[in-house]
Structures are given as C-alpha cells and as structure tokens.
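*Asks:* Structure for this input, please:
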Amino acid sequence: MFVVSLTYKVPEDIVDFHRPAHMAWVKEEFDAGVFLASGRRVPAVGGVLLSGADRATLDASLARDPFYSNGVAEFEIIEFKATSVAEGFENLLDT
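*Replies:* Below you'll find the predicted structure:
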C-alpha cells in the first residue's frame, strides 16, 4: 500500500487553476481502483492519496495527474504494509 503526499510548489491561484483537472483525474483513478482515499492536507499545503495499486500502476497514474504534469506539486511516495486495521477495514490488510 502507498501513501502519496503532495506538497504545492506554486502560489494558490495556480493550484486553483489546475484543481478542476486534478479532481477529474482523481475521480478517474478512483473509478479505475487505483485510490482508496484522498483529501487535502491541513493546513492546505497539498494533499494525500492512499493507494492499494502496485507501484508501476501508481507511478503511471501519478504521471497523468495535472498537478504533476504542470509542476504544481511535489510527490512523496511512502510504501507500507498494513498489518493492523480497525474493524471494517480488513480489506486494507496486506496478505
């Protein structure tokens, strides 16, 4: 499983300009099963994506993100193995 942390590199008005295309991309990737969760960081300095896809699929997906292709954000990818989860989230366990 992967946590992707996005940090904005440009002023807020540029982020806002690219946000609709980014959100359309996020929806497409949810529909394709790449992402399990997403949201804004607090404070709003970027975002976070949770992915259960393999690394090659995730990398290909991120390369299509308008925030990536337009240099809006830096991406940090953290891989982890979920070994414990709350009840109801057993689908997140690495088997």
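
*Asks:* Please count neighbours and contacts with C-alpha atoms only from this point.
*Replies:* Fine.

*Asks:* Tell me the helix or strand right after the longest helix that the chain contains.
*Replies:* Using DSSP state H to define each element, the chain has its longest helix at helix 12-31. Proceeding N to C from helix 12-31, the next assigned helix or strand is strand 35-40, under DSSP states H and E.

*Asks:* What angle do helix 12-31 and that following strand make with each other?
*Replies:* Using axes from the mean of the first three to the mean of the last three C-alpha atoms, to 10 degrees, the inter-axis angle of strand 35-40 relative to helix 12-31 is 160 degrees.

*Asks:* For the comparison step, fold the sequence that follows:
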Amino acid sequence: MYIISMTYVKPLTEIEEYLRLHREFLDIYYAREIFLASGPKNPRDGGVILASGKVSRAKLDEILAEDPFRQHGLARYDIVEFEPSKHHGALSGIL
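*Replies:* This is a model prediction of the structure:
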C-alpha cells in the first residue's frame, strides 16, 4: 500500500482552478481500484491519497504523473510504501 502526501506549492486560488480536473483524475483510479481514499489535509495545505498495493511503485509514479496538480506544478508528492501486517476485517477484500 501507499500513502501519498501532497503539499501545495502554489496558492489555493490556483489549486481551485484545477480541482475539478484533479477529482476526475482520482475517479479514474478509484474505478480501477488503485485509489482507496483521498481528501484534503487540515489545515488545507495539501491532500492525502491512500493507494492499494495492486501496482508497483514505478506504475504509481506513472499514474501520479497524470494528476493535473502535478502536470501544472501545483503540488509536491511524498510517498510512503508499506505492507500492512494488521488491518480491520472490512479491508480484507481491498488489501
């Protein structure tokens, strides 16, 4: 699994201009069961995406290159890969 932490590097006014396109990008990978959860940080200086381990790190990097936030230089991405050793039973089907 991956925890993707995005930090905005541009003002929120610029982020808002691409938010619809960013959400459309997210929807594509939710439909493919790659992304599991996402949302803004609090305070709103970026966002977090939880991604399944169904793809390699190299493939995840390719996917994230499609994000309009990345394409327009709006956010920096920090990625943590981990292998869950424990989880709630409700997550069994997606891990």
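
*Asks:* ok so, going back, how far apart are the longest helix of the first structure and its match in the second structure?
*Replies:* Compared with the second structure after fitting, helix 12-31 of the first structure has a mean deviation of 0.6 Å; criterion: mean C-alpha distance after the TM-score superposition for the first structure.

*Asks:* Of all the residues in that helix, which ones are buried?
*Replies:* For helix 12-31 of the first structure, burial by neighbour count (16 or more other C-alpha atoms under 10 Å) applies to 15, 22, 25-26, 29.

*Asks:* So what touches it?
*Replies:* Residues from elsewhere that reach helix 12-31 of the first structure (C-alpha atoms under 8 Å, 6 or more residues apart in numbering): 8, 35-36, 61, 64-67, 72.

*Asks:* cool, and stretch 33-50 of the second structure?
*Replies:* With C-alpha under 8 Å, 6+ apart, stretch 33-50 of the second structure has contacts from 1-8, 26, 29-30, 51-55, 75.
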